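S.K.: mind looking at a prediction? Sequence and model below.
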Amino acid sequence: MIHFIDLAMSTRRALKTLSLCVSYLTMGCLDAVRGPTLLDLKDKLNVNLEEITWILPAFSIGSILGGLIAGIVLEKFESKSFLIISGNQFVMAITAGALTLCTSLWSMCIVSGMQGATLGALDAVGTVLCLNIWSGSQYKSDPFVHSLHFSFALGALLSPLIAAQFLSERFADSALQPYNGKVHIPYLIMSGLCLISALINVPFHFDTQNSHPEKETTNGKNEPTSSPTFGYGNWRSFSMLTSLCLFFFVYVGLEVGYGSFVSTFGVLSLSLSLSRSQSALVSTFFWSGIALMRLLACFITLRIPPMGLMGMNLILTVTASGMLVIWGQTSAQWLACISAILGLGLATVFATTFTWLGKMMVITNRMGAMFSIAGSIGADIFPLIFGQIIGLDPSYFQFLIFGSVMACLLLFALAYQLARKSIKE
């Protein structure tokens, strides 16, 4: 009987996690589609590259506000988590369909900001909610957390492939011609996926077991899965959290900046001169690397501790950024290969950092929101910088990526050292 109850609770947890995975799939689709479609959106509005890049910081500002609000709201209404997420996905569907209907830059920035708020809200609470779902279970939460981020990467992988079928091929001599492309189609497809996700999440609101399930342990008592190694009052823990906020700021900016502008880099580089469809496929290699590693991480984490996986991530990322500086403008094949390696390195950084931190302290919704906001600020600033600089000289893109990777390496090393010293004390 006890085994049957445990199996039923685990199945319930698995279904909730699967529902979150579908939500993360749609989030990945919408996050990755902006890069390949950026030039088409520019042509649709008849603006220049520097102007259209303003939709990216508008998106990130919305993401900051969405993450902040979601962290506070779900801290108070945790039992309604899935209903709130369902409503969030419904709004996401509306903004995805409305984006390409905009006829001016300012209206597109507003819709992009609203879309960013929905993605930021889901990003802020999704990982923490998954940790809560599996809290107290006989199973480790690590593989399930990585499954969320694999779903995001899968969506980001499929998104450029879908968008590439509908992108126009316009060049400088056709800039005065009216835009007649089909960029609205991939956004409508993703709007439909978001609507499906919204409907899938609704039934879990009526589940008698809420999103913070009762902890099951061998002695039948409610106990935390692990005891925090140090508390929040420790100045070293505060310094470590500050370092991690800066780390997420740079890391998310790096990932968003590369994913959004590698396609533009391929088109504008005089040495490469790729078509828009070719550049969209290069972007696909980046997201393929992310998707592959996140899938493998669901199984790797059963054997390798978080720090081992993080070490592998950093080695791959540093290697790829160095290769980008040296061979980034050699050929489309080299750029695709480098993008795949960089994707492999960046893939599990976010989830691995969460699981590593979760072994030392309890991660709350507000803490998750804090990390999400730090990342959203990075996603706000980095694309703006990339968009302004890449138009001046595409080679700057290579050095910005390399510098960002070095900053990530130093910030995580600092956080790791602070954590070690705090544990020893």
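M.R.: Thanks, I have it. Quick caveat, the model's predicted, so the values are computed rather than measured.
S.K.: C-alpha from now on. contacts and neighbour counts both.
M.R.: Noted.
S.K.: in this structure, where's the longest helix?
M.R.: Ranked by number of residues, the top helix in the chain under DSSP state H is helix 2-45.
S.K.: for that one, packing partners?
M.R.: Using 3 or more C-alpha pairs under 8 Å, 6 or more residues apart in numbering; DSSP states H and E as the contact definition, the elements that helix 2-45 packs against are helix 49-52, helix 105-133, helix 142-164, helix 184-201, helix 235-268, helix 276-300.
S.K.: this is the comparison structure:
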Amino acid sequence: MLVVHGFHGVCAASFETAAIADIALVWKQKAGPYLQAMQFAFSVGAIISPLVAEPFLAKTITFPANFEPIVSNISTLVPQYLKHTVKFTDKLAVQEEITGNISVTDIGESLIYIPYSVTALLCLLSASFFVATFSFYGSVYENLNDVSACEITSHRNRYFISKRMKYTFTMLLASALLLYVVSQNSFTGFLMSFLVSERKWSKAMGSVASSVFWITFGIGRLSGIVIIKFISMSSMILIFSSTCLSGAVIFLLAVIFDQVILEWMSIGVIGFGMSVLFGLPFLWLSKNVCTLTGKMASIFFIFHCVGTMGVPILVRYLIDKVSQMWFIYSNIFLSFSMFATFVIAIVSFNFMKRVHNRSEKANIMLKVEGGN
């Protein structure tokens, strides 16, 4: 199982890297809405997949804590009305937890092979689309040779910064993406635990809170398809990253002053702020710095993977050993660092662009005067 999941991770990362690079290459300056649409499709899949798997998981039932359910035939201990809705076997799954006077136990076996089979069929269908596209149209990169000389000249002139500065901006944006991914993974991974352990919410409320995050996350990605047509990518990056930071600060204040309604609102604000930030660094790089190839996208994903392997472990250690509040502190720190990195990249580029434009105007004036 570990080998299969590892192989799946490699293939999934390769797929996403190629998809992002292809969209940026095909649509160029118009890639914004299409990349946001692809990210929205990811969100839809994240929302639907648990619903697909849930009917095939083992059912749960509650017993009094002083009741011993480990017996040879569990069906004899189940209330009559449950026998009509749950299919029981003669063996009982491992007892999950005992809380207060209630014992929650899994009954029966999970038919997990069914959702896995559905996933396999969807992956096969997705692959068939790529095979069909390649068979009819060939490689996107090979077709670049068909563009006119005028288009090539215009494409090259669009990027005025030096090769060294291209590497610098690539590293800055990759670092910002790392901070974003780590922030999102830490928030979604530890939110339920924090609300139940620190805020004493019920698990049902914690589950609803997670749903609120993902709903606003999906709404944000859907709205991003439209928003990106009306405002610049730089403005969009700053607006959504500052929204993410503001939501984290509001969440801290809500917890300190015990304002439950404000906590719900802040979770939604954070979800909306995080929604579109994953695809924007790729688009900004393609528009202002260099052509987004598979190699460049891979650099971003390397940063992404390194961050998700290490930082959540550190956050978990701080939460367990120091204080549960480090869930919020780490989220604020990561959001602020991400926002600051975006600001540095955008302000630096705009300054260099202004200097370049002045230099270009001066050269034009010299040529005009020389011609006279």
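M.R.: Everything's here; your move. None of these values were measured; they are calculated from a predicted model.
S.K.: how close are the two chains, by TM-score?
M.R.: After superposition, the two chains reach a TM-score (TM-score structural alignment, normalised by the length of the second structure) of 0.72; 311 aligned residues with a C-alpha RMSD of 3.2 Å.
S.K.: quick one on the thing from earlier: so which of the helices and strands packed on helix 2-45 of the first structure is nearest G71 of the first structure?
M.R.: helix 105-133 (6.5 Å; C-alpha to C-alpha).
S.K.: which parts of that closest one are buried?
M.R.: 105, 108-133 (16 or more other C-alpha atoms under 10 Å).
S.K.: hey, what's the angle from that helix to helix 142-164? Just curious.
M.R.: Relative orientation of helix 105-133 of the first structure versus helix 142-164 (axes from the mean of the first three to the mean of the last three C-alpha atoms, to 10 degrees): 160 degrees.
S.K.: just want the angle from helix 105-133 of the first structure to helix 2-45.
M.R.: Going by the same axes, to 10 degrees, helix 105-133 of the first structure makes 170 degrees with helix 2-45.
S.K.: and helix 105-133 of the first structure, what does it pack onto?
M.R.: On a contact count with 3+ C-alpha pairs under 8 Å, 6+ apart, helix 105-133 of the first structure meets helix 2-45, helix 55-76, helix 81-98, helix 142-164, helix 365-390.
S.K.: which of the ones you listed is buried the deepest?
M.R.: Highest mean neighbour count of these: helix 142-164, a mean of 25 (counted as mean count of other C-alpha atoms under 10 Å).
S.K.: mean deviation of it from the second structure?
M.R.: Here the mean offset of helix 142-164 of the first structure against the second structure after fitting is 2.4 Å, by mean C-alpha distance after the TM-score superposition for the first structure.
S.K.: try stretch 398-407 of the first structure
M.R.: Mean for stretch 398-407 of the first structure is 0.8 Å (mean C-alpha distance after the TM-score superposition for the first structure).
S.K.: which residues in the second structure does that stretch align to?
M.R.: On the second structure, the counterpart of stretch 398-407 of the first structure by TM-score structural alignment is residues 328-337.
S.K.: what's the distance between that stretch and the middle of its chain?
M.R.: Chain-centre distance of stretch 328-337 of the second structure: 16 Å, with C-alpha atoms, centre = their mean, to the nearest Å.
S.K.: what residues does it touch?
M.R.: 176, 179-180, 182-183, 186-187, 241, 244-245, 248-249, 251-252, 315 (C-alpha atoms under 8 Å, 6 or more residues apart in numbering).
S.K.: from E214 of the first structure, how far out is V282 of the first structure?
M.R.: 46 Å (C-alpha to C-alpha, to the nearest Å).
S.K.: any chance of the helices and strands packed on helix 2-45 of the first structure in CSV, plus distance to V91 of the first structure?
M.R.: Compiled in CSV, those are given as follows (distance: least, C-alpha to C-alpha, whole Å):
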stretch, distance to V91 of the first structure
helix 49-52, 23
helix 105-133, 7
helix 142-164, 18
helix 184-201, 9
helix 235-268, 22
helix 276-300, 25
